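Undergrad: What follows is a protein structure lacking sequence information:
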């Protein structure tokens, strides 16, 4: 379904309401990223309750501004994957250890229980799970600063 063949709005309860070209309304639709790490703005599916797709957006950047804003707002409210921008230091090269990092949401620290809590996602991305199950993203381990890369190399 083309991005212009539907309308999207919030109802009085804050739920997303999609109206398709035939005039059918779907209350409580949810955006789902097809490739949340590798291509977060490409391939957005809008699904109704039960997971049935009611609309598709090839590229979020090409969607009308009002629709794009609603989808981004909804995704940000549901997704929490801070991106590690810099690793300041780690308490030890042996696990468990505490990582002190700068993320896109500010400075934080977390405990890495075991080396296996660092997983490769695609060619250059990493997901790092802390001891509470929160995932942190390293979008491109080859483009992160030299100091951070040196620390990462010890754990990979």
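TA: That came through fine. Fair warning: this is a prediction, and the values are worked out from it, not measured in the lab.
Undergrad: Every contact and neighbour count from this point should use C-alpha atoms.
TA: Will do.
Undergrad: Going along the chain, name the helices of this structure.
TA: 65-78, 146-155 (DSSP state H).
Undergrad: closest to residue 110 out of these?
TA: Counting by C-alpha to C-alpha, residue 110 lies closest to helix 146-155 out of these; the figure is 14.8 Å.
Undergrad: Alongside the first one, take a look at this:
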């Protein structure tokens, strides 16, 4: 079911309700990104409370404005992946180590258990998992300042 064949609204309890073109209602749907890192605005699945896909949007930008706003609000409330903009300090070049970083959501401190917690997603993109299970994204290694790249290179 594509975006042009359903309607999406919030009920009085804040839950998303999807209504199909045939009138079928699904209460408590959850939007899920198919490719949250590689293509965050493409392939949005709307999943029922029972875990079944009940709606699909090929492009987030292709949704009608009121529906797009609801989906974006719901995704923002569920997702949290700060992007590292700068590595300020690393406690040690041997793991475990503590990193002080500046992210797009402010300063943060993460604990790296081992080099295997740094995953390459592409040539320039990294995903760093800290000891508490929080993921940090490096969108573009080349876009980092020289000091940050130098520190990061010691772990790659």
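TA: Ah, there it is. No experiment lies behind these values; they were computed from the predicted model shown.
Undergrad: Including mean neighbour count and distance to residue 108 of structure 1, could the helices of structure 1 go into a markdown table?
TA: Listed next are the helices of structure 1 as a markdown table, based on neighbours: other C-alpha atoms under 10 Å; distance: least, C-alpha to C-alpha, whole Å:
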| stretch | mean neighbour count | distance to residue 108 of structure 1 |
| --- | --- | --- |
| helix 65-78 | 14 | 19 |
| helix 146-155 | 14 | 15 |
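Undergrad: residue contacts, residue 5 of structure 1?
TA: The neighbours of residue 5 of structure 1, taking C-alpha atoms under 8 Å, 6 or more residues apart in numbering as the test, are 20-21.
Undergrad: Actually, residue 149 of structure 2.
TA: Counted by C-alpha under 8 Å, 6+ apart, residue 149 of structure 2 has contacts 141-142.
Undergrad: Report the separation between it and residue 86 of structure 2.
TA: Distance of residue 149 of structure 2 to residue 86 of structure 2, given as C-alpha to C-alpha, to the nearest Å: 9 Å.
Undergrad: I'd like the helices of structure 1 laid out as TSV, including distance to residue 52 of structure 1.
TA: TSV is the format used below for the helices of structure 1 (distance: least, C-alpha to C-alpha, whole Å):
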stretch	distance to residue 52 of structure 1
helix 65-78	17
helix 146-155	40
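Undergrad: Can you show me the strands along structure 2?
TA: Using DSSP state E, the strands of structure 2 run over 6-10, 16-20, 25-27, 30-33, 42-47, 53-59, 84-90, 97-103, 106-112, 118-120, 126-129, 135-138.
Undergrad: how about those, which one is nearest residue 71 of structure 2?
TA: strand 30-33 (6.4 Å).
Undergrad: Give me the contacts around the closest one.
TA: 16, 40-49, 71, 74-75.
Undergrad: Drop anything exposed from the residues you listed.
TA: Neighbour-count burial (16 or more other C-alpha atoms under 10 Å) applied to the contacts of strand 30-33 of structure 2 gives 16, 41-48, 71, 74.
Undergrad: Turn those into TSV, including distance to residue 108 of structure 2.
TA: Shown next, in TSV, are these (distance: C-alpha to C-alpha, whole Å):
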residue	distance to residue 108 of structure 2
16	32
41	26
42	29
43	30
44	29
45	31
46	32
47	32
48	35
71	28
74	24
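Undergrad: Going by distance to residue 143 of structure 2, which of those wins?
TA: Distances from residue 143 of structure 2 to those, taken by C-alpha to C-alpha, are shortest for residue 41, at 21.9 Å.
Undergrad: Before I go, just wanted to say thanks for your time.
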